[in-house]
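Undergrad: Return a 3D structure for these sequence lines:
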Amino acid sequence: MTKFPHGWLRASGRRSARMIIGTAIAALTLGAMAAPASAAGPTISTVAAGYAHTCVIRTDGALLCSGSNDSGQLGDGTNGASAGKTSPVRVGTATTWAGIDAGTNYNCAIRTDATLWCWGKNFRGQLGDGTTTNRNVPTQVGTATNWASVSAGDSHTCATRTDGTLWCWGFNRLGQLGTDPSSVYYATTPLQVGTATTWAGVTTGYAHTCATRTNGSLWCWGDSSAGQLGTGSLSYSTTPAQVGTATTWSTVAAGYAFTCATRTDGTLWCWGENGYGQLGSNTTYQTAPLQVGTNTTWSSVSAGFNTACATRTNATLWCWGNNMAGQIGDGTTTNRNAPTQVGTATTWTSNVAVTYHTCGLRTGGSLWCWGNNLSGQLGDGTTTNRSTPAQTTI
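TA: The predicted structure is shown next:
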């Protein structure tokens, strides 16, 4: 569940979220040169949020995770109900991590050598290692060394390669892998989606997938029971279906049963389920893109479990939708059906990950988290929920 910009090759997370290898490598290099805003040592270059865990990549290329660890999603070699961590723990000793996305109970990440690694829950083959065995340490997906971006959903994963091809694996009950579920109910290794070589980025929701192509067009497939494919239909699609005719899509993020996206003109659009106001408007579910307000300065968007967040060109951060755990960050637990500004800071970057908790990076590489913290996913050493951003030092 991530967000991605058109022309990556990104997507998200579920963050986005969420991975252009060249960009990630540049972030590691530039980050190492920049002086941290608030503390000595490495700052953060990337953040990803799962259902109840968080992972970050530091500017020195190290990977750390905190929160729930029931399926081994922290990647530290342990797993179980009592194996969670309220402070970040190091994932191995590698310092070559370039990008990461978090699924509900698992993660997938790319290294600077363009290899792909996944770990955590694997009940439907979402780790792509040819098995359905959970993994508590990163496990390589095949032998390819040309992965460009990855997006982890609930129980399916999709990723692009540098040759413009798109691959998906995991659960396929509603066609979210881009192929007929009657022939492939789930896949434990990557399956290519069609034959196109113009995919630019991909984002996975609970049971649907959306991706952009290099011409700025947007395509979605899988579950559309709430209209989350944006094609005007409530029926699922087993192959990519184009969303309208626009060729100006910029960043796209698939949430639980909804999707939000920005266009190159700075407008913001959402569609799908709207029970919590996650479409940014007071309306029913939508089967086609609905513009959120009239603002034309939106720069990126992230989507999670019925909550969305977006940044504007002035580096402000806005969130809306489900706020049961304070994940909107406005100091309340009141659901919002319109974008609500998170504090007054004007230093937010586009790297924001949202589920039932939210984490975002500010310029200088500082990490701020808020929302649900029952499993220690905010990484602050406690299990106390927060309804406003608090800085996490890693």
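
Undergrad: For the rest of this, base every contact and every neighbour count on C-alpha atoms.
TA: OK.

Undergrad: is it true that N372 touches Y356?
TA: Yes - contact criterion CA atoms under 8 Å: N372 and Y356 qualify, at 5.8 Å.

Undergrad: what sits in contact with each of those two?
TA: A52, A325, Q327 (CA atoms under 8 Å, 6 or more residues apart in numbering).

Undergrad: want to put them side by side, so please do this one too:
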Amino acid sequence: MRHKKGRTALVVLLPVLAVAATLAVPVSAHTASVYLDGAERWTESDCEGETPIVVASDSRAQSDIYAAVTLAGVLETDCVILAGARNEDFPADQLERFGNSEGDGWIVGGTGAISETKASQLGNRDMTRIAGETRWNTTANVGRVASGKPIEASAETDSAEGFAAITASAYHNCGLRQNGTVECWGSNRSGESSPPSGAFTAIAIGVGHSCGIRENGTVECWGDNWKGRSSPPSGAFTAITASAYHNCGIRENGTVACWGLNESGQSSPPSGAFAAITTGPNHSCGLKQNGTVECWGGNSSYGQSSPPSGAFAAVSAGTSHSCGLRQNGTVACWGSNRAGQSSPPSGAFTAITTGSDHNCGIRENGTAACWGSNEHGESSPPSDTFTAITIGSHHNCGIRENGTAACWGRNREGQSSPPSDAFTAITAGGWHNCGLRQNGTVACWGLNENGQSSPPS
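TA: You can find the predicted model right below:
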């Protein structure tokens, strides 16, 4: 390697790598873009005479990107080549930069991220691939490069990559791995935990069924098909949401399509272009691209499908009520108010989520506020500051600013006793929760009678 002197600089870098893998640092939903921004700073170089490091640049390659920019520091090179998203062509400008580079180089990530076909576009240079069964093994291999030790043999296919996203229902959960495949665990009575093969970009699960958006935008569902809830329409979608017995999705043109139970009209959406959608048991709501909210389906005597006027930034459907976050940060709720769930507190919020008969939100200062039923203490959050919050059945969990989880409310099944790990995402089922650790593994706690709290590695 041209920059052999870089090996001596790792007395400082190696401890940094070790700390990065263990520190309880909160990671937002934009973590991948943060790492990608770091990589893009290297793309200002024309790579003239530099050692090339090639890495995929889609959101699922976040740990590869982290490893690549770290390796760039190890080797004292400015030439990080962004290979583009998996299954897409190599960007022409990046191939040009590679052509300006010098000598043999490195590919960070397995063939799931950068296929052999894609790598062949780099010509006849000797490119050493460092990958692993998890993205953090890749980072460990960077440390071995830095210390001059041989790289350990690892699976180039990344067949067991860590998770990038997780979602929970009452009795089963599904996770989207970093290579795009889906894995589910828990109840499988109707096949809801037996996903099809292939790559997906998003997942949503209901009761006894699951759905996902494939890389070409089409939707595929599996599990119970009562009332057609696992028979999605054709066409390309950009977002989906699942409820107990029906689902809705936003098409590429912004219109909404729903399928499944429709006895209350919850699967008969209005026309128009939407930016976001949410589903309750028997009604649905959507945030239109002009900021107004429109709901459809069950309206009974509560009015959960009769939103107020005005401009909103987000909307969330509960059981017999709905809440919206106005563009000025205040919250408005409508529908059933028998437990006070439609009487939100004043003040400005940055996020809201709804449950059966209570809701929670994160205020602008990061503290949590909940309202509605408080039978089990579910509307009495701790005084910590949070970056995310999720609602289960009579309990809630949130991620603190340091990445650790705090839960409150019902704890009969252990659902409000989270482990001490640091998490980047958290999701609540009925009586259990799951959290996505910073290394891509999943931890679950609470009710486990169907294996819903026993995630795969």
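
Undergrad: What about the shared contacts of N372 and Y356 of the first structure, which one has the most neighbours?
TA: For the shared contacts of N372 and Y356 of the first structure, the largest number of neighbours (other CA atoms under 10 Å) sits with Q327, at 34 neighbours.

Undergrad: Contact partners for that one?
TA: Shown in contact with Q327 of the first structure (CA under 8 Å, 6+ apart): 307, 333, 354-358, 370-372, 386-388.

Undergrad: between the residues you listed, which is closest to R135 of the first structure?
TA: Checking the contacts of Q327 of the first structure against R135 of the first structure by CA to CA gives T355 as the nearest, at 22.3 Å.

Undergrad: what do we get in the second structure for the closest one?
TA: Aligned by TM-score structural alignment, T355 of the first structure pairs with G430 of the second structure.

Undergrad: One more: Y206 of the first structure?
TA: Match for Y206 of the first structure (TM-score structural alignment): T319.

Undergrad: same check, this time on L268 of the first structure
TA: Match for L268 of the first structure (TM-score structural alignment): A368.

Undergrad: how close does its match sit to L325 of the second structure?
TA: Going from A368 of the second structure to L325 of the second structure by CA to CA, to the nearest Å gives 15 Å.

Undergrad: now the second structure: which of the contacts of Q327 of the first structure match?
TA: Contacts conserved in the second structure for the contacts of Q327 of the first structure, using both residues aligned by TM-score structural alignment, their matches' CA atoms under 8 Å: T307, Y356, H357, T358, W370, G371, N372.

Undergrad: OK, contacts around the last one?
TA: Each residue near N372 of the first structure by CA under 8 Å, 6+ apart is listed here: A52, A325, G326, Q327, Y356, H357, L378, T384, N385, R386.

Undergrad: neighbours around the residue nearest to Q278 of the first structure when sequence neighbours are not counted, how many?
TA: The spatial neighbour of Q278 of the first structure that comes closest, neighbours along the chain excluded (CA to CA, 6 or more residues apart in numbering), is G321 at 3.9 Å. Using other CA under 10 Å, G321 of the first structure has 29 neighbouring residues.

Undergrad: again, but for G275 of the first structure
TA: For G275 of the first structure, the count of nearby residues is 16 (other CA under 10 Å).

Undergrad: same thing with P233 of the second structure?
TA: 14.

Undergrad: With V11 of the second structure instead?
TA: Using other CA under 10 Å, V11 of the second structure is surrounded by 11 other residues.

Undergrad: Skip the chain neighbours and tell me the closest residue to the one in the second structure that sits across from V47 of the first structure in the alignment.
TA: Alignment note (TM-score structural alignment): V47 of the first structure maps to I166 of the second structure. Nearest non-adjacent residue to I166 of the second structure, counting by CA to CA, 6+ apart: G175, 4.2 Å away.

Undergrad: Tell me which residue is most central in the second structure.
TA: A165 (3.4 Å; CA atoms, centre = their mean).

Undergrad: sec struct for that one, please.
TA: Secondary structure assignment for A165 of the second structure (DSSP: H, G, I helix; E, B strand; the rest coil): strand.
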